[in-house]
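Trainee: What follows is a protein structure lacking sequence information:
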């Protein structure tokens, strides 16, 4: 799998960019006016700015949600203006917990997928909640507060990770019934496609399969692929491996030299399963060739190892990757299976079939 040629803000919805800016600006203004801030004040200022920024970003598309963001942001600012005491800690804990739970419900119901701004804001709120709950004296309450903070962190991370692993096809209004044998996987987002397939689209899809089969036939021998510039780019042990040529092709749909080749790892060596086409730049939709037959997709939670030029896995619920890796959003991709995949040439690769192939 090839990395995306994306910018730093890849993966952040446009409506959430004001939230990112708002959080940074709020903390900056806090330091500018007060001279110095304690950690808890900085965290509360940050989440207040994020929510006020999100209100601006959602004002035209979700006015009710925008009002709720405004109220939440003002509530945090109100807390900062009040004197801290026992009741203040209880109020702050209640507000933080309510905000975190509301986000989990919103994400868990499928109305929104985890994304960088939301994840970062929840991390800020979880840390702030921990500081609020920890009493000044380390008694039994200190242990209870520590346990409660960890529980909230695991709950928040678990819900967001489950939602992320469930797939994010709903983000673009893609109905699962429109795409046969193809479902969003972990962090995979399907591009919107029409539910109907015209005769012209059927012919184009059939033609792409035939051209791909002919174009990559010479790569049945993996040594030919290596000589042509392809290199393994996914971890071993998964049953399949992508061999990627990191040089961007002039034609992203060149059947004789696609962006990547996919092999099954068998006892007799790599067996060619098909090809993966990829657009040269992140955010550019792939061409609509066969409608619902050829759905393009991209991944939002891929960890890419910079030293080894390998996909090192998927990111954690809070967007973290292993040391030496960075989280990327890939460019649009389209797999074409030239081997007899039970789910068809464009469907999900049947893992049970791959395991049988590997053991034969």
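Mentor: Perfect, thanks for sending it. What you see is a predicted model; the values in this text were computed from it and never measured.

Trainee: When you work out contacts or count neighbours from here on, use the C-alpha atoms and nothing else.
Mentor: OK.

Trainee: any chance you could map the strands in the protein?
Mentor: 188-190, 231-232, 240-244, 260-266, 269-278, 297-299, 302-305, 310-314, 325-328, 333-337 (DSSP state E).

Trainee: Alongside the first one, take a look at this:
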């Protein structure tokens, strides 16, 4: 359920592989000496963001406009990551990051894309980069106060807007592949076959019988289940040992139990299975 969308995973790998090279580039460049740490940090993060976008080009080659935007955006990030001594580096970086964030939000609102783990992680990385770019450095006097003002207002506002759009879209338009802001769900047939109906009924019957002892929550506790937050009408009790073991649709070892929170205490209402990887079943 929690696998990364396959067509976006390559972007994550590209970003991770870029990190050591970005750090090495800073070490080898004499121009990096004396440059504030916030600027160098932003340079590294921009290189990683650029690599992520460029890494996504191949898996989106069938979407001409999207692939072209990835190329332009990724190349711009990589180039700017090495121009941190340029006079106009800050405004250019702010413009690029802001345009990237707003463009992505526009893509979501227009339903051209849906948020997944890689996209959300990249936006978080870009927001962090924006913060580092805006931090005033030692020796600045003319625009120091205005930059702190922008940092204290614009960055939280951009973060709030980004998070709000992602979650509102996720709730309004759940997707078979990117539902729940990143959780990858397996698509199913529109109509179940007789064999599937029979298998589902068998799983249901066996699960009901297997979890019957857990109607007493003390038995669930003794078996290793622990409750999550209980300020909602129902609570998921997870068994971390079963989660780590990777049992697949085992009625005797469901990864989670669901209890209704009532004035009489927890009341068992169901079980929950969790797979570590797509295709495990």
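Mentor: Received, thanks. Because the structure is a prediction, the values reported are computed rather than measured.

Trainee: TM-score for this pair?
Mentor: Comparison of the two superposed chains (TM-score structural alignment, normalised by the length of structure 2) gives a TM-score of 0.75, and 265 aligned residues with a C-alpha RMSD of 3.5 Å.

Trainee: Could you take the strands of structure 1 and lay them out as a markdown table, with extra columns for mean neighbour count and distance to residue 357 of structure 1?
Mentor: Below are the strands of structure 1 laid out as a markdown table (neighbours: other C-alpha atoms under 10 Å; distance: least, C-alpha to C-alpha, whole Å):
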| stretch | mean neighbour count | distance to residue 357 of structure 1 |
| --- | --- | --- |
| strand 188-190 | 24 | 25 |
| strand 231-232 | 20 | 20 |
| strand 240-244 | 25 | 11 |
| strand 260-266 | 23 | 7 |
| strand 269-278 | 24 | 9 |
| strand 297-299 | 22 | 26 |
| strand 302-305 | 25 | 27 |
| strand 310-314 | 21 | 24 |
| strand 325-328 | 22 | 31 |
| strand 333-337 | 23 | 14 |
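
Trainee: of all those, which lies closest to residue 35 of structure 1?
Mentor: Closest to residue 35 of structure 1 of the strands of structure 1, according to C-alpha to C-alpha: strand 325-328, at 34.1 Å.

Trainee: what helices or strands is that closest one leaning on?
Mentor: Where contact means 3 or more C-alpha pairs under 8 Å, 6 or more residues apart in numbering; DSSP states H and E, strand 325-328 of structure 1 is packed against strand 302-305.

Trainee: Which part of structure 2 matches the strand it packs on?
Mentor: Against structure 2, there is no aligned range for strand 302-305 of structure 1 (TM-score structural alignment).

Trainee: Take the strands of structure 1 and write them to CSV, including distance to residue 81 of structure 1.
Mentor: Compiled in CSV, those are given as follows (distance: least, C-alpha to C-alpha, whole Å):
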stretch, distance to residue 81 of structure 1
strand 188-190, 42
strand 231-232, 56
strand 240-244, 55
strand 260-266, 56
strand 269-278, 52
strand 297-299, 42
strand 302-305, 41
strand 310-314, 41
strand 325-328, 37
strand 333-337, 50
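
Trainee: So the equivalent of residue 209 of structure 1 over in structure 2 versus residue 197 of structure 2, what's the distance?
Mentor: Using TM-score structural alignment as the criterion, residue 209 of structure 1 maps onto residue 204 of structure 2. Counting by C-alpha to C-alpha, to the nearest Å, the gap between residue 204 of structure 2 and residue 197 of structure 2 amounts to 10 Å.

Trainee: How about residue 269 of structure 2?
Mentor: In terms of C-alpha to C-alpha, residue 269 of structure 2 sits 21 Å off from residue 197 of structure 2.

Trainee: do residue 67 of structure 2 as well
Mentor: 42 Å.

Trainee: ditto for residue 191 of structure 2
Mentor: Counting by C-alpha to C-alpha, the gap from residue 191 of structure 2 to residue 197 of structure 2 is 10 Å.

Trainee: ok, now residue 258 of structure 2?
Mentor: Distance, residue 258 of structure 2 to residue 197 of structure 2, using C-alpha to C-alpha: 23 Å.

Trainee: Residue 259 of structure 2 now?
Mentor: According to C-alpha to C-alpha, residue 259 of structure 2 stands 26 Å off from residue 197 of structure 2.

Trainee: Near residue 153 of structure 1, how many residues? Count them for me, please.
Mentor: Applying other C-alpha atoms under 10 Å, we find 20 other residues in the vicinity of residue 153 of structure 1.

Trainee: same thing with residue 192 of structure 1?
Mentor: Neighbours around residue 192 of structure 1, by other C-alpha under 10 Å: 22.

Trainee: what sits against residue 26 of structure 2?
Mentor: 32, 40 (C-alpha atoms under 8 Å, 6 or more residues apart in numbering).

Trainee: try it again with 6 Å
Mentor: residue 32 (C-alpha atoms under 6 Å, 6 or more residues apart in numbering).

Trainee: Which residue in structure 1 aligns with it?
Mentor: When structure 1 is aligned by TM-score structural alignment, residue 26 of structure 2 is paired with residue 30.

Trainee: what about the helices in the stretch 1-150 of structure 2?
Mentor: For the stretch 1-150 of structure 2, the helices defined by DSSP state H, counting those that start in this stretch occupy 6-28, 37-55, 64-81, 89-109, 117-134, 144-172.

Trainee: Ranking the ones you listed by mean neighbour count, which comes first?
Mentor: Burial of those is given as mean neighbour count (mean count of other C-alpha atoms under 10 Å); helix 37-55 ranks first at a mean of 24.

Trainee: Could you give the separation of that one from the chain centroid?
Mentor: 18 Å (C-alpha atoms, centre = their mean, to the nearest Å).

Trainee: Kindly report the same for stretch 29-39 of structure 2.
Mentor: On C-alpha atoms, centre = their mean, the centre of stretch 29-39 of structure 2 falls 31 Å from the chain's centre.

Trainee: In it, which residues are buried?
Mentor: 32, 38-39 (16 or more other C-alpha atoms under 10 Å).

Trainee: One more: stretch 56-63 of structure 1?
Mentor: The neighbour-count check on stretch 56-63 of structure 1 (16+ other C-alpha under 10 Å) flags 56-59 as buried.

Trainee: What is the end-to-end distance of that stretch?
Mentor: Stretch 56-63 of structure 1 has its terminal residues 9 Å apart, counting by C-alpha to C-alpha.

Trainee: List the contacts of it.
Mentor: Under the criterion C-alpha under 6 Å, 6+ apart, residues 15, 18, 66 lie in contact with stretch 56-63 of structure 1.
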